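A.B. asks: below is the sequence, then the predicted model.
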Amino acid sequence: MSSTTTTANTRHKRWLIFLATAFLVVGLFGGWVAIQFANGSWRLTPPSYKGMTLQSPELLPDIEMMSTTGERVSLSDYRGKVVLLFFGYTSCPDICPATLLELRTAVRELGGDSDQIQVVMVTVDPQRDDVPRLKQYVTQFDERFIGLVGTDEELIASAAQYGIFYQAHEVEGSQAGYFMDHTAAIMAFDKDGYLRLMYPFGMTGGDIAADMRYLIKE
């Protein structure tokens, strides 16, 4: 056998060894990556959320109040669902109905996945918003929406824990007698009850729905 043939065979063997080693490395790496995704160490990074994200998701104290379902419920009762929480009141002339309309749009855009979302409105005006009144109000936007009515003490505690501002102010000549100034943000909690996103007033239902598609898949 000539030296030229021997050299060619040697190169061929080295090439085969290189390919075999490369495939082995790629296979091992691919298997390791699959394991990381399987055990939750890694997650696919979705496109930027429309809402404001929290760098460190927070597990806030639970809220327990009388519900428009006719019984006392806690936010923790809805673990396993994504909860969209809003503080408002039924006599609100603008912000509350506008917000609930966008929430209705968001839920309906999700179609069959909407059963994994629960919209909750806590009234900041328990003196006027009893359970029947709040139920009539929230369900006119969507029958699946629920409202919570707390005592003054429960509302004060929850508002402080969740960073919600509210305050009554009288309006001369108004049949309502007074309006409530209040925080207009929507808070989004994941299925484990962690606060993940905040939506300022004016966020569209379409943008909220886009974010919910990611949260419900986690």
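C.D. replies: All right, it came through fine.
A.B. asks: could you use CA atoms for every contact and neighbour count after this?
C.D. replies: OK.
A.B. asks: max-length helix in this protein?
C.D. replies: The single longest helix within the chain, with elements called by DSSP state H, is helix 3-38.
A.B. asks: and it, how far from the chain's centre?
C.D. replies: Distance of helix 3-38 from the chain centroid (Cα atoms, centre = their mean, to the nearest Å) equals 45 Å.
A.B. asks: does residue 119 count as helix, strand or coil?
C.D. replies: strand (DSSP: H, G, I helix; E, B strand; the rest coil).
A.B. asks: my guess is it contacts residue 84, does it?
C.D. replies: Yes - the pair residue 119 and residue 84 qualifies as a contact (Cα atoms under 8 Å) at a distance of 4.8 Å.
A.B. asks: re the thing from before, which SSE is immediately downstream of the longest helix of the chain?
C.D. replies: strand 52-58 (DSSP states H and E).
A.B. asks: can you give me the buried ones in that following strand?
C.D. replies: Going by neighbour count (16 or more other Cα atoms under 10 Å), nothing in strand 52-58 comes out as buried.
A.B. asks: same for it, what does it pack against?
C.D. replies: strand 195-199 (3 or more Cα pairs under 8 Å, 6 or more residues apart in numbering; DSSP states H and E).
A.B. asks: next structured bit after the strand it packs on?
C.D. replies: Immediately after strand 195-199, counting by DSSP H and E, sits helix 205-215.
A.B. asks: ok, the residue nearest the centre of the chain - contacts?
C.D. replies: By Cα atoms, centre = their mean, the chain has its centre lying nearest to residue 188, at 3.2 Å. By Cα atoms under 8 Å, 6 or more residues apart in numbering, the contact list for residue 188 reads 82, 83, 84, 85, 195, 196, 197, 198.
A.B. asks: take the one below as the second:
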Amino acid sequence: MPTQLNERRGGSRASLRAKEEKAMFTKEWSVPAILTVFLLSVCGLIAYFTWSLMPPTKAAEDHIGGAFNLIDDRGQPVTAQALKGHPSLIYFGYTHCPDVCPTTLFEMAGWLKTLGPEADKLKAYFFSVDPQRDTPEVMHKYTGNFTDRIIGVTGDPTEMQKAIKDWRIYAKKVPSPDGDYTMDHTASVLLVDADGSLRGLIAYGEDKDVALQKIRNLLK
């Protein structure tokens, strides 16, 4: 009995010491540890966002794009080879777009007109992110509202989705309350060189002079 009692007491003392040590550890280390983890997390986030906002390097750009088999707005086959031998402007959108697409195509037509002969070797494409509704006929009529210089490109939904993915374009169908749908999508114009490689972007709503200078740099 005494031994068991002593063992219990010994156990109680050990338990008490453990609790005291735990409390000391919590007081001495928990706040610094939490601050350290927090600061490391903040630094990690800053590093990530800094990296993500940096313009892509040539090596990274060379991995954007890929083979595709689509059709233009006159029903003719279009492959990645169509982007070779001349610089191109590529915009991904859809004909049922209420605002961003018509605004961008209007601006593209304006750039081509302003550049005049400078843009003779430049081609402009309007790739559909909504091939279910954007037939070649629909695309041809739609692009004709802006200029005959912009070539509409559509095709099989699977092939179209592949092109969208390969060019790192965001495109998502958004159902409407009335049963219809719209498309959320990347709103930038892609600047593609004569090798068919991405060399930059023109952001939606970018200043006209800035956009024109980017195109002139692409044409050099």
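C.D. replies: Here it is on my side, so go on. Keep in mind that what you see is a predicted model, and the values were worked out from it rather than measured.
A.B. asks: need the TM-score from the superposition.
C.D. replies: In this superposition the chains share a TM-score of 0.69, using TM-score structural alignment, normalised by the length of structure 1; 164 aligned residues with a Cα RMSD of 1.8 Å.
A.B. asks: can you classify residue 179 of structure 1 by secondary structure?
C.D. replies: Assignment for residue 179 of structure 1 (three-state DSSP): strand.
A.B. asks: what lines up with it in structure 2?
C.D. replies: Matched by TM-score structural alignment, residue 179 of structure 1 corresponds to residue 182 in structure 2.
A.B. asks: once you drop chain neighbours, what's closest to its match?
C.D. replies: In this structure, residue 182 of structure 2 finds its nearest non-sequential neighbour in residue 174, 5.2 Å apart by Cα to Cα, 6 or more residues apart in numbering.
A.B. asks: map that neighbour across to structure 1 for me.
C.D. replies: In structure 1, the residue matched to residue 174 of structure 2 (TM-score structural alignment) is residue 169.
A.B. asks: isn't there a helix covering the residue nearest to residue 182 of structure 2?
C.D. replies: No - if the criterion is three-state DSSP, then residue 174 of structure 2 is strand and not within a helix.
A.B. asks: that one against residue 184, yeah?
C.D. replies: Yes - Residue 174 of structure 2 is within contact range of residue 184, at 6.9 Å (criterion: Cα under 8 Å).
A.B. asks: neighbour count winner among these two?
C.D. replies: residue 184 (15 against 11; other Cα atoms under 10 Å).
A.B. asks: wait, isn't the more buried one in contact with residue 172?
C.D. replies: Yes - Residue 184 of structure 2 lies in contact with residue 172 (Cα under 8 Å); the separation is 5.2 Å.
A.B. asks: need the counterpart of residue 103 of structure 2 in structure 1.
C.D. replies: Residue pairing (TM-score structural alignment): residue 103 of structure 2 is matched to residue 98 of structure 1.
A.B. asks: cool, and residue 118 of structure 2?
C.D. replies: Superposed on structure 1 with TM-score structural alignment, residue 118 of structure 2 falls opposite residue 113.
A.B. asks: check residue 70 of structure 2 too.
C.D. replies: So, by TM-score structural alignment, residue 70 of structure 2 is matched to residue 65.
A.B. asks: can I assume that match sits in a strand?
C.D. replies: Yes - if the criterion is three-state DSSP, then residue 65 of structure 1 is within a strand.
A.B. asks: my read: it touches residue 149, true?
C.D. replies: Yes - the criterion here is Cα under 8 Å, and residue 65 of structure 1 meets it with residue 149 at 5.8 Å.
A.B. asks: which of the two has more residues huddled nearby?
C.D. replies: residue 149 (24 against 19).
A.B. asks: gap between the spatially closest residue to that one that is not a sequence neighbour and residue 124 of structure 1?
C.D. replies: Nearest residue to residue 149 of structure 1, sequence neighbours excluded (Cα to Cα, 6+ apart): residue 66, at 5.3 Å. According to Cα to Cα, to the nearest Å, residue 66 of structure 1 stands 13 Å off from residue 124 of structure 1.
A.B. asks: the two: which is more packed in?
C.D. replies: Between residue 66 of structure 1 and residue 124, counting by other Cα under 10 Å, residue 124 is the more crowded of the two (28 against 18).
A.B. asks: the more buried one corresponds to which position in structure 2?
C.D. replies: So, by TM-score structural alignment, residue 124 of structure 1 is matched to residue 129.
A.B. asks: just the element for the equivalent of residue 140 of structure 2 over in structure 1, please.
C.D. replies: Matched across to structure 1, residue 140 of structure 2 falls on residue 135, judged by TM-score structural alignment. Assessed by DSSP H and E, residue 135 of structure 1 sits inside helix 131-139.
A.B. asks: buried ones in that helix, by neighbour count?
C.D. replies: Those would be 131, 134, 135, 137, 138, for helix 131-139 of structure 1 by 16+ other Cα under 10 Å.
A.B. asks: ditto for stretch 88-102 of structure 2
C.D. replies: Buried, per 16+ other Cα under 10 Å, within stretch 88-102 of structure 2: 88, 89, 90, 91, 92, 93, 94, 95, 100, 101, 102.
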